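1. what follows is a predicted structure for the sequence shown.
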Amino acid sequence: MHDLTIRQTTGQPMIRQGLGGRSTTNGHIATVFGCTGFLGRYVVTKLAQLGTQVVVANRDPDEARPLKVTGDLGQIIPLEFDLRNKEQIYECVRHSDIVINLIGRDYETKNFTFEDVHVEGTRAIAEAAMEAGVSRFVQVSALNASEDSPSKFLQTKAKGEKVLSEIYPEATIVRPSIMWGHEDRFLNRIGAADGWQFWVNESQTKILPVSAVDVAKAIEVIFGAESTLGKTYELYGDRAYTYEQVYELAREISLKPLPTFNIPTPIAKLVAKGMDMLPYNQMISPDLIQRMTMDDKPTPGALTFKDLYIDPTSLEADAIHFMRRFRSNAVFDLPYEKGEGQVKKGVYHIID
């Protein structure tokens, strides 16, 4: 009987077999949308290590292929789908007892707008999951998501949450801040720019960066805890930094000058608008410039890592693992003595 778990929402039994780990099964089948993205790879790995059979819904088999090795033979099931094809979405979720939606994008394209991805995409996946009788739904949104936000990205993230709550009142929503990790678009951009990086708002925008590993760990805990049903978790780091302070930390670790150029916000938006109209995909858009001027503001009283019994990793303690590769070979092996630089000056502490 200790190998038997009953889903409270559906009464469906989950029968574990084996001694635990990726070579056994915990009785769960999870479908992960957005699995080939930055956070998605961490989430799939966490679930597979638990012995979960994971359906990796993808648009490109070549991008999903590396996920096969995160689980044992038959553990990772790749399925192609189109976000506008409800039949394909249903095929991806019909055998699962939990769906995790990580789909999102930082910029619009000629094929998919923010509304298409964050609102209508969420609606299509939630409706298919409800039709298939899926018992759990986890939605990854964004910190600062609000329908009143000046950013269309954050507006549509909030609208997606609202649509989901109407279809799945017991869905769990996760709002992470900007994330760092291998292949991120945060520390890697800073280290690789090397003189071509620009910032707005005099680099004084305050952010609460968080480790992608910690966010994946939080989703892993939510996956197995039905006490998280219907709740929203805001996941952010233990300290707030300005972009200027993050750059100072990057300079200390990479041992490179990494100069930055501050551009007036109206000019940056005008340039971004022109680049956004180019025929090929551009990741710089007026909406991105708007978000670069907005401080991270957690909701007072919101559930956080603390409520999942997780201590978030410090950026200063972890950044060396991702920034060292940007050093020259002459100084590659030098240690990083935390606290010797100027990043400690003016660090903002989060008060619960």
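-> Right, received. Where do you want to start?
2. contacts and neighbour counts: CA atoms only from here.
-> OK.
3. from Thr172, how far out is Ser165?
-> Taking C-alpha to C-alpha, to the nearest Å as the measure, Ser165 and Thr172 are separated by 9 Å.
4. look at these two and report which has more neighbours.
-> More neighbours surround Thr172 than the other of Ser165 and Thr172, with 26 against 16 (other C-alpha atoms under 10 Å).
5. can you map out the helices along the stretch 51-200 of the chain?
-> 61-64, 86-93, 114, 121-131, 152-167, 187-193 (DSSP state H, counting those that start in this stretch).
6. who wins for proximity to Asp307 among those helices?
-> helix 152-167 (20.6 Å; C-alpha to C-alpha).
7. so what's Leu47 closest to, chain neighbours aside?
-> Glu220 (6.6 Å; C-alpha to C-alpha, 6 or more residues apart in numbering).
8. okay, and the one you found sits in which element?
-> helix 212-224 (DSSP states H and E).
9. report all helices and strands that the helix or strand just after that helix contacts.
-> Using DSSP H and E, the helix or strand that directly follows helix 212-224 along the chain is strand 232-235. In terms of contacts (3 or more C-alpha pairs under 8 Å, 6 or more residues apart in numbering; DSSP states H and E), strand 232-235 is packed against strand 172-176.
10. pasting the second one now:
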Amino acid sequence: MMRDFSSSSDRIVTVFGGSGFIGRHLVRALAREGWRVRVATRRPELAYHLQPLGKVGQIHAVQANIRFPESLAAALSGAEAAVNLVGILAETGKQSFDRVQAQGAAAVADAVKNAGIGKFVHMSAIGADANSASAYARSKALGEAAVLSATPHANILRPSVVFGPEDQFFNRFASMARLMPALPLIGGGTTRLQPVYVGDVAATASRLLAGEGRPGAVYELGGPAIRTMRELMAFVLAVTKRPRVLAPISFGLASTIGGITELANKALLGLLPAEFVFTRDQVELLKHDNVVSAEAEAEGRTLKGLGITPESMEAIVPAYLHRYRKGGQFADERLA
């Protein structure tokens, strides 16, 4: 008798921006929970790699663009739930923070409202602040406000720095250590962060869509420990076995350098290696700690509040940073 590998669930969840870093982990988590996952992205061909994460026919990609409401409506047709992961870490070309993270969030929320969908999770970030000097933080706050205005039942997720095998945090600094004799400590490296595992972020969204948590609540997600940028850099160097100088530079000097690298990258049509590019906006973000607030802790709007025990970076990160060692992943192995 032929075995049926198709999904038996009729529950459809649409994940906007599901082909990215957080998206692939969320798609896997939702598939395991029995959802039929519709990955909505500007370029569906870039989401085909997600199909093996579920049963045959359980995961499929559709074309959608936040600039075209009709494409959002089509992507949500027949769906019971939705997630918006669309976001950028730096502005490039027409992809501005305001267009993607404020206007884009509003467009998705309006589409969710018009579709009558009752379960909606929107990805934001710790530090979202309408009064921030950072354009990134302001756009995140505007996106949150638009989402809650259109869909008051929505849940907002505010993670700290997210880590995992494909992250742009630990991987970036490990790559820098491979290419440079020193790593910059912007503002002296005293900024505090609370790195959170991407699998825990995905589990949070999955639980909220399953009806756990409080509708309309903003959840702040951080790992089990708070570390300074200096401590995180030292951790990367220890794991990769790359002795490098940790060089403190002031916020003012870092902002000047950031402006220069922004101009150089534009002149080179975006071809400057990512390891050598940081922006003035990113420097602005580093002026403030990126940790879960005391209010969120007290009110249970955290991983712990949802019954999730966060994974530590020490347990996860070495497994994917080993490849940055001078002799490669197996440099320390010897024949017995």
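-> Arrived safely, thanks for sending. Just so you know, these numbers come straight off a predicted model, no measurement behind them.
11. quick one: TM-score?
-> Scored against TM-score structural alignment, normalised by the length of the second structure, the superposed chains reach a TM-score of 0.88; 315 aligned residues with a C-alpha RMSD of 2.1 Å.
12. would you enumerate the residues in contact with the most centrally placed residue in the first structure?
-> Nearest residue to the geometric centre of the first structure (C-alpha atoms, centre = their mean): Leu39, 4.6 Å. Leu39 of the first structure makes contacts with 102, 212, 216, as judged by C-alpha atoms under 8 Å, 6 or more residues apart in numbering.
13. burial measure for the aligned residue in the first structure for Leu306 of the second structure, as a count.
-> The alignment partner of Leu306 of the second structure in the first structure, by TM-score structural alignment, is Leu308. Using other C-alpha under 10 Å, Leu308 of the first structure has 16 neighbouring residues.
14. same check, this time on Ser314 of the first structure
-> Ser314 of the first structure: 14 neighbours (other C-alpha under 10 Å).
15. surely it meets Ala240?
-> No. At 10.6 Å, Ser314 of the first structure does not count as touching Ala240 under the criterion of C-alpha atoms under 8 Å.
16. so the residue nearest to Leu47 of the first structure sits right up against Lys46, yeah?
-> Yes. Taking C-alpha under 8 Å as the definition, Glu220 of the first structure is a contact partner of Lys46 at 6.5 Å.
17. higher neighbour count, these two?
-> Neighbours were counted for Glu220 of the first structure and for Lys46 using other C-alpha under 10 Å; Lys46 has more, 21 against 17.
18. related to what we said a few turns ago, of the contacts of Leu39 of the first structure, which are still contacts in the second structure?
-> Checked against the second structure using both residues aligned by TM-score structural alignment, their matches' C-alpha atoms under 8 Å, the contacts of Leu39 of the first structure keep these contacts: 102, 212, 216.
19. which of those residues sits closest to Glu161 of the first structure?
-> Using C-alpha to C-alpha, these come closest to Glu161 of the first structure at Leu102, 12.5 Å.
20. tell me the contacts of the closest one?
-> Leu102 of the first structure neighbours (C-alpha under 8 Å, 6+ apart): 32-35, 39-40, 139-141.
21. how about it, what's its partner in the second structure?
-> Match for Leu102 of the first structure (TM-score structural alignment): Leu85.
22. again, but for Ala30 of the first structure
-> Aligned partner of Ala30 of the first structure by TM-score structural alignment: Val13.
23. who's in contact with that match?
-> Taking C-alpha under 8 Å, 6+ apart as the test, what Val13 of the second structure contacts is 35-38, 79-83.
24. ok, and these in the first structure?
-> Counting by both residues aligned by TM-score structural alignment, their matches' C-alpha under 8 Å, the contacts of Val13 of the second structure still in contact in the first structure are 35-38, 79-83.
25. among the helices of the stretch 51-200 of the first structure, which is nearest Leu79 of the first structure?
-> That would be helix 86-93 among these, by C-alpha to C-alpha, at 6.6 Å.
26. what residues in the second structure pair up with the closest one?
-> So helix 86-93 of the first structure sits over residues 69-76 in the second structure, by TM-score structural alignment.
27. and the matching stretch, what's buried?
-> 71-76 (16 or more other C-alpha atoms under 10 Å).
28. now that stretch on the first structure. Mean distance?
-> Once the two are superposed, stretch 69-76 of the second structure sits an average of 0.7 Å from its aligned residues in the first structure (mean C-alpha distance after the TM-score superposition for the first structure).
29. can you list contacts of that stretch?
-> Here stretch 69-76 of the second structure makes contact (C-alpha under 8 Å, 6+ apart) with 14, 38, 40, 62-66, 82, 107-108, 111-112, 115.
30. what's the answer for stretch 238-256 of the second structure, then?
-> Contacts for stretch 238-256 of the second structure (C-alpha under 8 Å, 6+ apart): 174, 177-178, 181-189, 230, 233, 237, 279-280, 283-284, 287, 318, 321-326.
31. whichever of these end up buried, select them in PyMOL.
-> Selecting the buried subset of the contacts of stretch 238-256 of the second structure in PyMOL, with 16+ other C-alpha under 10 Å as the burial test, is done by:
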select buried, resi 174+177+178+183+184+185+186+187+188+189+230+233+237+279+280+283+284+318+321+322+323+324+325
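32. so of the contacts of stretch 238-256 of the second structure, which ones are in helices?
-> For the contacts of stretch 238-256 of the second structure, the ones inside helices are 174, 177-178, 230, 233, 237, 280, 283-284, 318, 321, with DSSP state H as the criterion.
33. I'd like those residues laid out as TSV, including distance to Phe97 of the second structure.
-> Shown next, in TSV, are these (distance: C-alpha to C-alpha, whole Å):
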residue	distance to Phe97 of the second structure
Ala174	27
Ala177	29
Arg178	30
Arg230	28
Met233	27
Leu237	32
Arg280	14
Val283	16
Glu284	15
Pro318	32
Leu321	30
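34. Val37 of the second structure pairs with which position in the first structure?
-> Using TM-score structural alignment, Val37 of the second structure lines up with Val54 in the first structure.
35. just give me the neighbour total for its match.
-> The burial count for Val54 of the first structure: 27, using other C-alpha under 10 Å.
36. I'd say it and Ile29 touch.
-> Yes. Val54 of the first structure is within contact range of Ile29, at 5.8 Å (criterion: C-alpha under 8 Å).
37. now do the shared contacts for those two.
-> Joint contacts of Val54 of the first structure and Ile29 (C-alpha under 8 Å, 6+ apart) do not exist.
38. great, nothing more from me.
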